[in-house]
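Q: I need the structure of the sequence given here:
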Amino acid sequence: MCIRDLVNGVKGFNAVGLPVHLANFAVPAGAGALMTAQLPQADAGNQFNDSYNEPSLYSATTAAEYLAGGGGAVAALNPGVAAPGAGPTFVTGALEAASVLNEWSRRTNAAAGWVTATDWVITFPTKNFYVDNDAGNEFAGRNTGRTNNIAAPGLTAATLAPFSQSFVDTAAATPVRRGQSCDSVSYQLYNREEQRSSALGFSPGGTAQLCYEANVLTFNQGAILNSPIAKSINYPENFTFGWLNVRFIGTNAANRGLPAVGFGITSRDDAGSALLSEAGLYDHSIIRPVAPAP
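A: Predicted coordinates for the structure are as follows:
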């Protein structure tokens, strides 16, 4: 977790609204004693690493490991990524997933009693360190403060990997600011009896892609989270619950997957009794790539 996720650098409050207490003091050149971890770069003596931009997932220093099969041996990972720095490479290796799986429920007949809906959230925690190349922007994943920005002619397939498309690339011959960075997925929906949906749809747009660091999927327009960027997986069958497998199939992700985490949240609403209205949240399961990329 990055400090900036827990601290409001402008107002000095943490995520639960309490005043900030951080044992992190520094004296920038030409300034008095300041608690710099809650200050922007300009107010932290123009020292990027003393500002609220760090520490982040870029700061990881331990190589990724995971419990392998066949006796639970610990295997070191080298995800084979042309990485912007060691930190995101390590975290990407630890989180790489070929696909994510979880359950869903969608019951819409209120006259029969309670109704249900499910939203999924799939996030790529290290994505910005690969796809956001903007040298002078302290909030970009790749910038001069981290010394990981890519100079002209800009990002390539090798420096984007395991992702496939740049989000911002100001070093390109024609600067890119597309506002999204899309990776293709495939998916299969099942009900609890292992019956597959035969005519799945992905809307809006029709093309199955996840285009943000934090992505929301809903089922037959359930929309619990009311996300403006939600994609709906639509199915014609009268399925009311089951599970879904989402696979990462982008060109650069084909052999190593993507660094993905997330959860599914399901709500049940009963108009007849508030005591029967509730929600539950479950972390996604993942399937790792068959073998880490060399």
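Q: use CA for all of it now, contacts and neighbours both
A: Noted.
Q: count of residues packed around the residue nearest to Ala83 when sequence neighbours are not counted?
A: In this structure, Ala83 finds its nearest non-sequential neighbour in Thr89, 5.7 Å apart by Cα to Cα, 6 or more residues apart in numbering. Per other Cα atoms under 10 Å, the neighbour tally for Thr89 reads 28.
Q: check contacts around the residue nearest the centre of the chain.
A: Centroid-nearest residue in the chain: Thr123, 1.9 Å away (criterion: Cα atoms, centre = their mean). Contact criterion Cα atoms under 8 Å, 6 or more residues apart in numbering gives Tyr212, Glu213, Ala214, Asn215, Ala260, Val261, Gly262 as the residues in contact with Thr123.
Q: picking that back up, state the distance from the residue nearest to Ala83 to Leu244.
A: Note on Thr89: its distance to Leu244, by Cα to Cα, to the nearest Å, is 28 Å.
Q: Mind jotting down where the strands sit in the stretch 1-150 of the chain?
A: Secondary structure of the stretch 1-150 of the chain by DSSP state E, counting those that start in this stretch: the strands cover 65-67, 74-76, 96-97, 99-105, 115-123, 132-133.
Q: Of these, which is nearest Gly205?
A: Gly205 sits nearest to strand 115-123 of all the strands of the stretch 1-150 of the chain, at 18.3 Å, using Cα to Cα.
Q: Highest mean neighbour count across the strands of the stretch 1-150 of the chain, which stretch is it?
A: Most buried of these, by mean neighbour count (mean count of other Cα atoms under 10 Å): strand 132-133, with a mean of 29.
Q: one more to put side by side:
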Amino acid sequence: MKRNNLTTSVVAGLAAIAGIASTANAVELNPDGLGQVLLYPYYTVNEGQQTLISVVNTAEVAKAVKVRFLEGYNSREVLDFNLFLSPFDVWTGNIFALSDATLSGDGAAIGTADKSCTAPDKNRWTGTIPGSTVPYNTFRNYAYTGRNVDTGPTGFERTREGHIELISMADLAGSLASAVTHRGGVPNNCSVVQSISPQNSLLVAPTSGLFGAGGIVNVSQGTFFTYNAEAIDGFTNTVLFSDQSSLTPSLAQAITGQDGTGQDIATAYVFGTGGQLIRSDYLAGGTPNNAIDAVSAVFMSSNLYNEYNVDSSVGSNTDWVVTFPTKRFYVDNQYLQVPLRGPGAVEPFVFTFGEDADGNGDGLSCSEVGILQYDREEGAPTEDSDGFSPPPPDQPPSALCREVNVISFLNIPQGSPAPTESGVLYSKLVANIDPYASTGWLNLDLAADSAHVSRASIDGDVYSGLPATGFQAVNYVNENVTEGVLSNYSGLFRHRASRSCANGSAVCS
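A: Next up is the predicted model:
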């Protein structure tokens, strides 16, 4: 049964009267940045760049966290490990290209000088970065080669850009907490937590309190693009600890409570564009298991909005990162258990990854989008000049075809080939928009394809669009600071979004 439509202020007031938190048992995208799950929408090591990541435990309890790195085509995993955070701990890492550290290989790796416990232990990682004592671990291609081939690239270059997720698996009690707690900056005994049984009674349901940040830095160019990790709160009320499988825990394991029959459910709380608080419930842990839809719901966007600046007079250029953090659960043949290149994608997506179909193909899972550009004075291009430029062959004129997409705004002469990398982040996951003006803004319509609608919640809520996150990265180049001196000024701005949710003929509530 649907709940009454309550504004945020009314919900907050009722919660205060009742002495409860209004979203204590629901998946939500926490606007304050604290949560159980952290999503970092982009990492890259292209063209001398490195990506710095950090996670902070603000809680007075120790935590076990799964750290997972996912490549940008189909979000196949390239590395994961378990991280154990002491109360009030900070963990940091640096993703870099092997070649930039004078190591052999075309891929990427993660290095860290942090002392927090990991499993596997850092003395079992690949080695130490040359000229230092810092351990590093190389990213792997096992998940998309051999029997795991998915029609995308198979080389190690595929590991060079993607996205990251951190999932709280459990809080630690007793001797487990003592083992990871730092004394003089060093954990007491990491070996205690490196072979924990998932049934250990000292593993308790994870609480909130994590926040994180990422930064893409190019030391030689002097650019630094920084962002806050997206924080999902209320993700789980049960222990999700695993050291046996790289695929668990996953974003598809959200669980927030039970319905009246004892069936596990995953509830999502989403703020509608009109300010209403929408509650959507999904079956979890049984058949069907639609728990991933609760996570997707908090990212569902009918439109993304942001600016661009490609003014040659100030040396500016712009990239947009658009990441679909849950897409693999709807398009990857391994999750869907369908034949490679065969159909079977789940809404709101249309094609499985690599599906042999018009508008798709190897290494792709295309979603048609609408592109509405404006300059700063309300001007807009004619319809026939809109779309990606040059148009990609055998695809819709405006389609985002990967899990991580980087949209560049480069003026490509008519008849010239499409760019092979973006203008700011040097991404190979690039789609280009011919900018209408030197400065302006873009409305990316994710609901342009009528097929982009979510599966219905238990109560019948249906969201239009796609589950997306990301940011605008803009760089300004000043070649005239003084003779022989060049300066870069970089900025990053999170996308804004609108949402559309319907329940039959009514607005969701």
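Q: where does the aligned partner of the residue nearest to the centre of the first structure in the second structure sit relative to Leu85 of the second structure, distance-wise?
A: Mapped onto the second structure by TM-score structural alignment, Thr123 of the first structure lines up with Thr323. Distance of Thr323 of the second structure to Leu85 of the second structure, given as Cα to Cα: 27 Å.
Q: same check, this time on Ala291 of the second structure
A: According to Cα to Cα, Ala291 of the second structure and Leu85 of the second structure sit 27 Å apart.
Q: Would you mind telling me which of these two has more residues around it?
A: Leu85 (29 against 25).
Q: is it true that that one touches Ser54?
A: No: when contacts are counted by Cα atoms under 8 Å, Leu85 of the second structure is not listed as touching Ser54 (11.9 Å).
Q: For the second structure, which segments are assigned as helices?
A: For the second structure, the helices defined by DSSP state H cover 8-18, 174-180, 291-299, 328-331, 333-336.
Q: So which bit of the first structure is the third one matched to?
A: Spelled out, it's helix 291-299 of the second structure. Going by TM-score structural alignment: helix 291-299 of the second structure matches residues 87-95.
Q: mean deviation of the matching stretch from the second structure?
A: Following superposition, stretch 87-95 of the first structure is found to deviate from the second structure by 1.2 Å on average (mean Cα distance after the TM-score superposition for the first structure).
Q: Which residues does that stretch contact?
A: 57-66, 77-79, 81, 83, 126, 129, 258-261.
Q: list the contacts for Gly264 of the first structure?
A: Asn102, Glu103, Trp104, Thr118, Asp119, Trp120, Val121, Leu281, Tyr282, Asp283, His284.
Q: Show the contacting residues for the closest residue to the fourth one other than its chain neighbours.
A: Closest residue to Thr118 of the first structure in three dimensions, ignoring its sequence neighbours and counting by Cα to Cα, 6+ apart: Thr266, at 4.2 Å. Remark: with contacts taken as Cα under 8 Å, 6+ apart, Thr266 of the first structure is in contact with Trp104, Ser105, Thr116, Ala117, Thr118, Asp119, Ala279, Gly280, Leu281.
Q: Show me which of those residues is closest to Pro19 of the first structure.
A: Leu281 (29.0 Å).
Q: these two touch, right, Val67 of the second structure and Ser168?
A: No: Val67 of the second structure is beyond contact range of Ser168, at 9.1 Å (criterion: Cα under 8 Å).
Q: Show me which of the two is the more surrounded one.
A: Ranked by neighbour count (other Cα under 10 Å), Val67 of the second structure and Ser168 place Ser168 first, with 29 against 18.
Q: burial measure for the residue lying closest to the more buried one once chain neighbours are set aside, as a count.
A: Sequence neighbours aside, Val65 is the residue nearest to Ser168 of the second structure in space, at 4.5 Å (criterion: Cα to Cα, 6+ apart). Val65 of the second structure has 27 neighbouring residues, counting by other Cα under 10 Å.
Q: again with Ala291 of the first structure
A: Considering only other Cα under 10 Å, Ala291 of the first structure is surrounded by 11 other residues.
Q: Now for it: which residues touch it?
A: By Cα under 8 Å, 6+ apart, the neighbours of Ala291 of the first structure are Arg256.
Q: That one maps to what in the second structure?
A: Under the alignment (TM-score structural alignment), Ala291 of the first structure pairs with Ala502 in the second structure.
Q: okay but Ile249 of the first structure is in contact with Ser184, surely?
A: Yes: the pair Ile249 of the first structure / Ser184 is scored as a contact, 5.6 Å apart, by Cα under 8 Å.
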